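Asker: Quick one: sequence plus predicted model below, questions after.
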Amino acid sequence: MGRWMAGVDGCRAGWIVAAQGPGQAPQIAVHADFGDVVAALPPDSVLAVDMPIGLPERIGPGGRGPEALLRPLLGERQSSVFSVPSRAAVSAPDYSVACAAALATSEPPRKVSKQCFFLFPKILEIDALLRADPALSGRIFESHPEGAFMRLNGGALSEPKKVKSQPHGPGLDQRRALLERAGLQPDLVWGTPPRGAGPDDLLDACACLVTAMRIARGEATSLPNPPGRDAFGIPVAIWI
């Protein structure tokens, strides 16, 4: 394909990256900041990241448009798709202010889940980069691991990755098998994740790498198609 591709997922230490260059085996790395992820890759690389990108001013039923479109495709795994609130809520300084802003900018009115709230700093990291350099929107794409796995599987997966917040062996193995079938090396998908990342983070980064490959080949699908745009012109779509 001639370009570097990378799948990126948030993790305890920051961001875990599965990157692959032309004719090379994938490499795994962890970076503290998303800016470091971008700086470590060539300027024409394609990145698929498991993090919401593009923040509308108001939110309709089911969250942003991409979430409402992806969720029904995932069957029992649809709870993995969080409802991301408006830009005002994501930018709020604390949880109570975020909930108040979300209630005021959603229809029907909806507060913010604690799980989603903890993602806000990472969402804002990417948002700040894209607002500072709009050209990055041409190579940084929002993805979703369960959407990638669903495409690889030809349908929603039967096993979750986690049960009661703990890694779920059958679910992880199911996803490893799909990644192997997609052409990723067994020592990558069965390997030990780097410090600061869990086994599910590693597999999610690999799933996003597969999506980056699909984007580079022109085979990925955006939800919606074409992508929407927020007030800053940032695309609002999940690619699978």
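Answerer: Cool, the structure landed.

Asker: hey, let's count contacts and neighbours off CA atoms from now on
Answerer: OK.

Asker: Not counting sequence-adjacent ones, nearest residue to R214?
Answerer: Taking C-alpha to C-alpha, 6 or more residues apart in numbering as the measure, R214 lies nearest to A220, with 5.0 Å between them; neighbours along the chain are not counted.

Asker: Over to N225?
Answerer: A237 (7.9 Å).

Asker: Work out for me the element the one you found sits within.
Answerer: The secondary structure element spanning A237 is strand 235-239 (assigned by DSSP states H and E).

Asker: put this beside the first:
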Amino acid sequence: MRVAGIDGGGGAWTVAMWDGSDVRLQRVSHIRELLDVRPVLVGIDLPIGLPSRREPGGRRADREARRRLGRRGVCVFSPPVRESLCAATYREALGINREAGGGISVQCFRLFPALRELDEWMREDPSRQEWVKEVHPELSFTAMNGGRPVEKSKHTREGMRCRISLLDEALFLPRCGRRMEEVVGPLPVIWREHVVDACAVLWSALRILEGTAERVPAEEERDPCGLPVEIWY
């Protein structure tokens, strides 16, 4: 049984894969490479349902996620409108989103290749909605932490240490009988944040499979293309 947690960004997809006995890491250039192993369930840290209009605060799922995260809600970004994903430049993408009701950041534009690839992949086969779910790692860490958001950013040493400790207690020790570093080895600094987020998403994916996960919003919502607008944790 394979279950995957995926972090998109940094020019590749970081995958934490549970194979039934261990967590294994890999980097793939294209999400279609996952079809070679076809996990039972995939959690992914990128928006799946995309809006046609920009609303203040983004999608309802984004707004509810921010409320749950409090001060850490700044790490939830509002996705762009689908129409803008074909833009070749930031200025063009910004103009399309402004016409649709709001702007986007340069950081959001840098995610366009991954957002575009994921969106095309999800829309070409509607059955993928059954086994590919949007997850936000900060909501996952909040759930691991007894409902309390992790106050320190993952970009700080203390914040990273806290998240790894939560993963040890929630994922690695119960599932593998070993701590994260013993399972995946020392992590290069440039890759560490992607791996930690992918592992958090994997933890939530396992919860989805076992029926213990939660989502925002609680009610089903879909975008104009029929994709679910929800964030699991």
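Answerer: Arrived safely, thanks for sending. Computed from a predicted model, the values in this text were never measured in an experiment.

Asker: care to give me the TM-score?
Answerer: After superposition, the two chains reach a TM-score (TM-score structural alignment, normalised by the length of the second structure) of 0.91; 226 aligned residues with a C-alpha RMSD of 1.8 Å.

Asker: Trace R161 of the second structure over to the first structure, please.
Answerer: For R161 of the second structure, the aligned position in the first structure is D173, judged by TM-score structural alignment.

Asker: ok, now how distant is the residue of the second structure positioned farthest from its centre from A93 of the second structure?
Answerer: Of all residues in the second structure, the one whose C-alpha sits farthest from the chain's mean C-alpha position, using C-alpha atoms, centre = their mean, is E99 at 27.0 Å. E99 of the second structure sits 10 Å away from A93 of the second structure when distances are taken as C-alpha to C-alpha, to the nearest Å.

Asker: who's in contact with the residue nearest to the spatial centre of the second structure?
Answerer: Closest residue to the average C-alpha location of the second structure: D45 at 1.0 Å, with C-alpha atoms, centre = their mean. Applying C-alpha atoms under 8 Å, 6 or more residues apart in numbering, one finds that D45 of the second structure lies in contact with 6-8, 134-137, 197-198, 201.

Asker: Between those residues, identify the one with the most neighbours.
Answerer: By neighbour count, taken as other C-alpha atoms under 10 Å, the most surrounded of the contacts of D45 of the second structure turns out to be V201 (33 neighbours).

Asker: Matching that residue against the first structure, which residue comes up?
Answerer: Going residue by residue (TM-score structural alignment), V201 of the second structure aligns to C208.

Asker: any chance of the contacts of D45 of the second structure in JSON lines, plus secondary structure and distance to Q107 of the second structure?
Answerer: Rendered in JSON lines, the data for those read as follows (DSSP: H, G, I helix; E, B strand; the rest coil; distance: C-alpha to C-alpha, whole Å):
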{"residue": "I6", "secondary structure": "strand", "distance to Q107 of the second structure": "19"}
{"residue": "D7", "secondary structure": "strand", "distance to Q107 of the second structure": "15"}
{"residue": "G8", "secondary structure": "strand", "distance to Q107 of the second structure": "13"}
{"residue": "E134", "secondary structure": "strand", "distance to Q107 of the second structure": "19"}
{"residue": "V135", "secondary structure": "strand", "distance to Q107 of the second structure": "19"}
{"residue": "H136", "secondary structure": "coil", "distance to Q107 of the second structure": "17"}
{"residue": "P137", "secondary structure": "helix", "distance to Q107 of the second structure": "18"}
{"residue": "D197", "secondary structure": "helix", "distance to Q107 of the second structure": "17"}
{"residue": "A198", "secondary structure": "helix", "distance to Q107 of the second structure": "19"}
{"residue": "V201", "secondary structure": "helix", "distance to Q107 of the second structure": "21"}
